[in-house]
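Student: one predicted model, sequence on top.
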Amino acid sequence: MLGRPTEAPTSPGEARLERVPNPHAGTHYLVRFAAPEFTSLCPITGQPDFAHLVIDYVPDRWLVESKSLKLYLGSFRNHGAFHEACTVDIAKRLVAELSPAWLRIGGYWYPRGGIPIDVFWQTGAAPAGVWVPDQGVAPYRGRG
């Protein structure tokens, strides 16, 4: 998809995640993607839900191609699923495609019905020696 016009996928199942060889295979380092304007739909009401996603991973042999990731995340815009399903499904799809040394996702969802929901998932402990900074997303405070 890189370097050419690409139609936006209509669903996460239709979306293609592309990978490229890791130019530093054998070296543990952290890659971070932040998606502060992620959207999906409530599967019950059809109303939009909004989240700030932070995806951290330590690549092994593969990197995710960022345009394909952007299109994949955008495919959730018309997809009905609960916050927990969206967050964990994204992480598990990346793990399936990339087989990273480590991956974690933080889904910081904006309030629905007055309650913000944050969803966190990771594959296990980060490899020794990898600098893993805080995800940098403040807890929801409302007007307070």
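Tutor: Noted; the coordinates are in hand.

Student: C-alpha from now on. contacts and neighbour counts both.
Tutor: OK.

Student: residue ranges for the strands of the protein, please.
Tutor: 19-21, 31-41, 48-58, 62-64, 102-109, 118-122 (DSSP state E).

Student: hey, which of those strands is tucked in deepest?
Tutor: The highest mean neighbour count among the strands of the chain, using mean count of other Cα atoms under 10 Å, belongs to strand 102-109: a mean of 23.

Student: got another one to weigh against that:
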Amino acid sequence: MTETIYSNLKQLGGTTELPQSPEAAVLERVANPQADVSYNVRFTAPEFTSLCPMTGQPDFAHLVIDYVPGDWLVESKSLKLFLGSFRNHGAFHEDCTISIARRLADFLAPRWLRIGGYWYPRGGIPIDVFWQTGAMPEGVWIPDQGVPPYRGRG
């Protein structure tokens, strides 16, 4: 087989178990073949779940992750498995959202990254969490995340 930028991927193309925790999840990346161009990549996870660390009850969020790649792209199956690893992980909304963003920013070293964590209400209060690595880059089309303020979000 010819060596390609995809040769180091271990999870794509086969059966992969859901990691037991975010710490156990393995993110994978590939070289960005368009690294000379600034462009936005968006991942939307409208059915993200984690657990309340106090009650063990499920928490649900709509996550929107935007990033302007540098030298690396995240492999989407590894991202899906990483996000799925929060299903049995107990942490507050803020911790889950920021942990995801920081892990991606550290792993990919993107030109820019932001995350919007739009959490569904628990105790009658929706909690939305936002973070970004710095100022939005100029010259890159980055649309609004498109998630309305809570009014029976769906």
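Tutor: Perfect, thanks for sending it. Computed from a predicted model, the values in this text were never measured in an experiment.

Student: figure out which of the strands of the first structure is closest to Ala138 of the first structure.
Tutor: strand 102-109 (9.0 Å; Cα to Cα).

Student: distance from that closest one to the second structure after superposition?
Tutor: Following the fit onto the second structure, the mean deviation recorded for strand 102-109 of the first structure is 0.1 Å by mean Cα distance after the TM-score superposition for the first structure.

Student: what is that strand packed up against?
Tutor: strand 48-58, helix 83-98, strand 118-122 (3 or more Cα pairs under 8 Å, 6 or more residues apart in numbering; DSSP states H and E).

Student: adding distance to Pro21 of the first structure, write these out as a markdown table.
Tutor: Formatted as a markdown table, these follow (distance: least, Cα to Cα, whole Å):
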| stretch | distance to Pro21 of the first structure |
| --- | --- |
| strand 48-58 | 13 |
| helix 83-98 | 10 |
| strand 118-122 | 23 |
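
Student: what's the closest of the ones you listed to Arg16 of the first structure?
Tutor: helix 83-98 (9.9 Å).

Student: tabulate the strands of the first structure (CSV), appending distance to Ala8 of the first structure.
Tutor: Shown next, in CSV, are the strands of the first structure (distance: least, Cα to Cα, whole Å):
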stretch, distance to Ala8 of the first structure
strand 19-21, 18
strand 31-41, 14
strand 48-58, 18
strand 62-64, 17
strand 102-109, 22
strand 118-122, 26
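
Student: quick one: closest of those strands to Glu84 of the first structure.
Tutor: Counting by Cα to Cα, and looking across all of the strands of the first structure, nearest comes strand 118-122 at 6.0 Å.
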